[in-house]
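Novice: Mind folding the following:
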Amino acid sequence: MTNDPDLAPDCRVLEAFVFRIGLFLLTNLAVVIIASLTLNILGVGSYLDESGAGLNLTSLLIFCAVFGFSGSLVSLFISKWMAKRSTGTEVIERPSTPQEHWLVETVAELAQKAGIDMPEVGVFPAQQANAFATGRNKNAALVAVSQGMLDRFSQQEIRAVLGHEIGHVANGDMVTLALVQGVVNTFVMFFARIIGHTVDRVVFKTERGHGLGYYIATFVAEIILAFLANMIVAWFSRKREFRADYAGATLVSPAAMIDALRRLQAETQQQVPNQMPDTLTAFGITSGFSSKLMAAFATHPPLAERIRVLQAL
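Specialist: Modelled structure (predicted):
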């Protein structure tokens, strides 16, 4: 690691890039290993029928489900470790400042109210006001806030944001979203392979096995179907945000939750980009500025709408 302050930012960028590439490769290797072992246990080999001319839809569905759920479940189980590394979150093991003491005590109080085990508490070095919760289950979670939020928000506003994140944990949103993603992955793979098989037979006239047309058509179909499927996942994610806002209002107070969202709204209008990795955006208090054209793919409802819903309670 270099001590030159002018080179340090470049080194951090390179470190982050190498980490993401390594994580991508390791995650996919884990998925392939787990899926292959599971398919062997289930006795599922080829999803072509015995003649090699048609598809065995049962075998194909099992194949797609194993790979579809393996990816989302592996991501779920490493979510805390991945979050800490990708955001630079420092977990507060032993509070050493009044701010850290207050943060840990507040999370402990809200977790007790919500009926969950004490999560790990951390701070990540982003100037964007944000927070997130993640973990493989509600009793093994991580709740973290950005340094920017700690610097600029009042304690009552931060309490409300922490209540929102504890709400995500108590509602089991991390597990539920992983399962939804697994279902979506399964059917994207399933229908893409049916489309690829049909194109290979009808257009490329392949009679047995699979030719080049199958792989090209399947690849294109997966891209298109995954693009459309992301709208379903995003819609579900937006619904979770209303429930988490309600949890923040219940655990702290509606007024504090509304004030926190208004403060976020004021900062978001400055069009500050989201500084969290895409894998964690859905679990943040806000996704940052996003264009109206991409509303169908947004993981969070507009802050103005969230405020209106709370005001109507």
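Novice: going forward, measure contacts and count neighbours with C-alpha atoms only.
Specialist: OK.
Novice: I'd like the distance between Phe69 and Ala256.
Specialist: As judged by C-alpha to C-alpha, to the nearest Å, Phe69 and Ala256 stand 38 Å apart.
Novice: let me redo that: Leu73
Specialist: The value you get for Leu73 to Ala256, if C-alpha to C-alpha is used, is 35 Å.
Novice: now do Gln127
Specialist: 22 Å.
Novice: so when I look at Phe249, I'm seeing a strand, right?
Specialist: In this structure residue 249 is Ala, not Phe. No - counting by DSSP: H, G, I helix; E, B strand; the rest coil, one finds Ala249 to be helix, located in no strand.
Novice: hang on, it packs against Leu261?
Specialist: No - Ala249 lies out of contact with Leu261 (C-alpha atoms under 8 Å); the separation is 11.1 Å.
Novice: So which residues of this protein form strands?
Specialist: 90-91, 120-124, 131-135, 141-146 (DSSP state E).
Novice: Nearest to Leu61, out of those strands?
Specialist: Across the strands of the chain, the minimum distance to Leu61, taken as C-alpha to C-alpha, is reached by strand 131-135, at 28.5 Å.
Novice: list the helices and strands that closest one packs on?
Specialist: helix 79-87, strand 141-146, helix 155-170 (3 or more C-alpha pairs under 8 Å, 6 or more residues apart in numbering; DSSP states H and E).
Novice: Next, the second sequence, to be compared with the first:
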Amino acid sequence: MKRIFLFLATNLAIIVVLSITLRLLGVERILDEQGVGLDMNALLIFAAVFGFGGAFISLAISKWMAKKTTGAKVIEQPSNETERWLVDTVRRQAQMAGIGMPEVAIFPSQAPNAFATGMNRNKSLVAVSSGLLQNMNKDEVEAVLGHEVSHVANGDMVTLTLIQGVVNTFVIFLSRVIGHTVDRVVFKNERGHGPAFWITAIIAEIVLGILASAIVLWFSRQREFRADSGGARLAGREKMIAALERLKQGQAEVELPDQLAAFGINGGVRQGIKKLFMSHPPLDERIQALRRTS
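Specialist: Predicted coordinates:
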């Protein structure tokens, strides 16, 4: 879904900007051990603080970022029957799931899509695209809403943040170890850290951050099965299956652009190594998983 893409992109940007800023300010000098090497204990603490800090900053601004980047408009007062039904359905499902009433929004997009985000399960945001409302019937939209409410109730964004924090910690730690090694072995810098350390560490951080996103996206794929089950409980299994079947039909008719397909509710079709970077399992697998449940 969009929330995963926004979270990952924001997190990586924050980590890179923090790293550059701290290097320019000279803060990373605390990692030097008497000017001859890396202080591994200090480096690990540094990596954990800024790794988890970047992840939680991303989470804190996730709802604001989602609204700004998608153009989602929160329904303050329903202006028509569709908006009234959306708000009432989300309210009923939120009560069933035991969470606070989320904000409900609609964002402009011809692709059938939806997302949920927010750092607090009692102050979240659930948004659907205009294309989803146009292409699905009420039963199918109800199932999609149940899926999104389940993401909130399951605390997926908070868990995702914790996993991202761990991943960030290792990315920051390893990138500086790589930078230190290149600085010493390739450029023969025997004391302190020269430009090669800084440049190599930043490049390694970006590359490792992209590769590490595969771990977070693996988690995202597993949570989709759980959210589908939650949507089935809140709206009905047959409605959830019908919604996924509808998405499958739309997927076959109009392939979404890469930046949307990989992270929207309709996850798109991927083959080979690209499947490692899918935020959603294939729709056929999700449908089969629901059909196996009693």
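Novice: before we move on, the earlier item: can you say which of the helices and strands packed on strand 131-135 of structure 1 is nearest to Gln99 of structure 1?
Specialist: Nearest of those (C-alpha to C-alpha): helix 155-170, 9.7 Å.
Novice: average distance between the closest one and structure 2?
Specialist: Overlaying structure 2 shows helix 155-170 of structure 1 at a mean distance of 0.4 Å from the equivalent residues (mean C-alpha distance after the TM-score superposition for structure 1).
Novice: equivalent range in structure 2 for that helix?
Specialist: Under TM-score structural alignment, helix 155-170 of structure 1 corresponds to residues 138-153 of structure 2.
Novice: Give me the contacts around that stretch.
Specialist: In this structure, residues lying in contact with stretch 138-153 of structure 2 by C-alpha atoms under 8 Å, 6 or more residues apart in numbering are 89-90, 93-94, 97-99, 114-117, 121, 124, 126, 132-133, 157, 223, 227-232, 234-236, 239-240, 242-243.
Novice: Buried ones among these?
Specialist: Buried by 16 or more other C-alpha atoms under 10 Å: 89-90, 93-94, 97, 99, 114-117, 121, 124, 126, 132-133, 157, 223, 227-232, 234-236, 239-240, 242-243, out of the contacts of stretch 138-153 of structure 2.
Novice: Ser220 of structure 2: what's its closest spatial neighbour, skipping adjacent residues?
Specialist: Ser279 (5.5 Å; C-alpha to C-alpha, 6 or more residues apart in numbering).
Novice: ok, the one you found touching Trp218?
Specialist: Yes - because the distance of 7.1 Å satisfies C-alpha under 8 Å, Ser279 of structure 2 is recorded as touching Trp218.
Novice: what touches both of the two?
Specialist: By C-alpha under 8 Å, 6+ apart, no residue touches both Ser279 of structure 2 and Trp218.
Novice: The residue in structure 1 that Ile202 of structure 2 lines up against - how many residues pack around it?
Specialist: In structure 1, the residue matched to Ile202 of structure 2 (TM-score structural alignment) is Phe219. By the measure other C-alpha atoms under 10 Å, the count of residues near Phe219 of structure 1 is 15.
Novice: residues touching Phe219 of structure 1, list them.
Specialist: By C-alpha under 8 Å, 6+ apart, Phe219 of structure 1 lies in contact with Ala192.
Novice: Please report how far it lies from Gly148 of structure 1.
Specialist: Phe219 of structure 1 is 42 Å from Gly148 of structure 1, by C-alpha to C-alpha.
Novice: Equivalent analysis for Arg263 of structure 1, please.
Specialist: 12 Å.
Novice: what does Asn137 of structure 1 give?
Specialist: Asn137 of structure 1 is 27 Å from Gly148 of structure 1, by C-alpha to C-alpha.
Novice: Test my guess that Glu238 of structure 2 contacts Ala232.
Specialist: Yes - shown here, Glu238 of structure 2 and Ala232 form a contact pair, counting by C-alpha under 8 Å, at 7.4 Å.
Novice: can you list residues touching both of those two?
Specialist: Contacts common to Glu238 of structure 2 and Ala232, judged by C-alpha under 8 Å, 6+ apart, are absent.
Novice: Quick check: the aligned residue for Ala133 of structure 1 in structure 2?
Specialist: For Ala133 of structure 1, the aligned position in structure 2 is occupied by Ala116, per TM-score structural alignment.
Novice: contacting residues for that match?
Specialist: By C-alpha under 8 Å, 6+ apart, the neighbours of Ala116 of structure 2 are 3, 124-127, 148-149, 151-152.
Novice: Go again with 7 Å.
Specialist: Contacts for Ala116 of structure 2 were tallied using C-alpha atoms under 7 Å, 6 or more residues apart in numbering; they are 3, 125-127, 148, 152.
Novice: Next: Val233 of structure 1.
Specialist: So Val233 of structure 1 contacts Gln181 (C-alpha under 7 Å, 6+ apart).
Novice: Tell me which residue of structure 2 lines up with it.
Specialist: Alignment note: Val233 of structure 1 maps to Val216 in structure 2; criterion TM-score structural alignment.
Novice: how close does Val149 of structure 2 get to Ala114 of structure 2?
Specialist: 11 Å.
Novice: could you dump the contacts of Ala116 of structure 2 to a markdown table with distance to Ala105 of structure 2?
Specialist: Converted to a markdown table, the contacts of Ala116 of structure 2 look like this (distance: C-alpha to C-alpha, whole Å):
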| residue | distance to Ala105 of structure 2 |
| --- | --- |
| Arg3 | 14 |
| Leu125 | 7 |
| Val126 | 6 |
| Ala127 | 4 |
| Glu148 | 12 |
| Val152 | 15 |
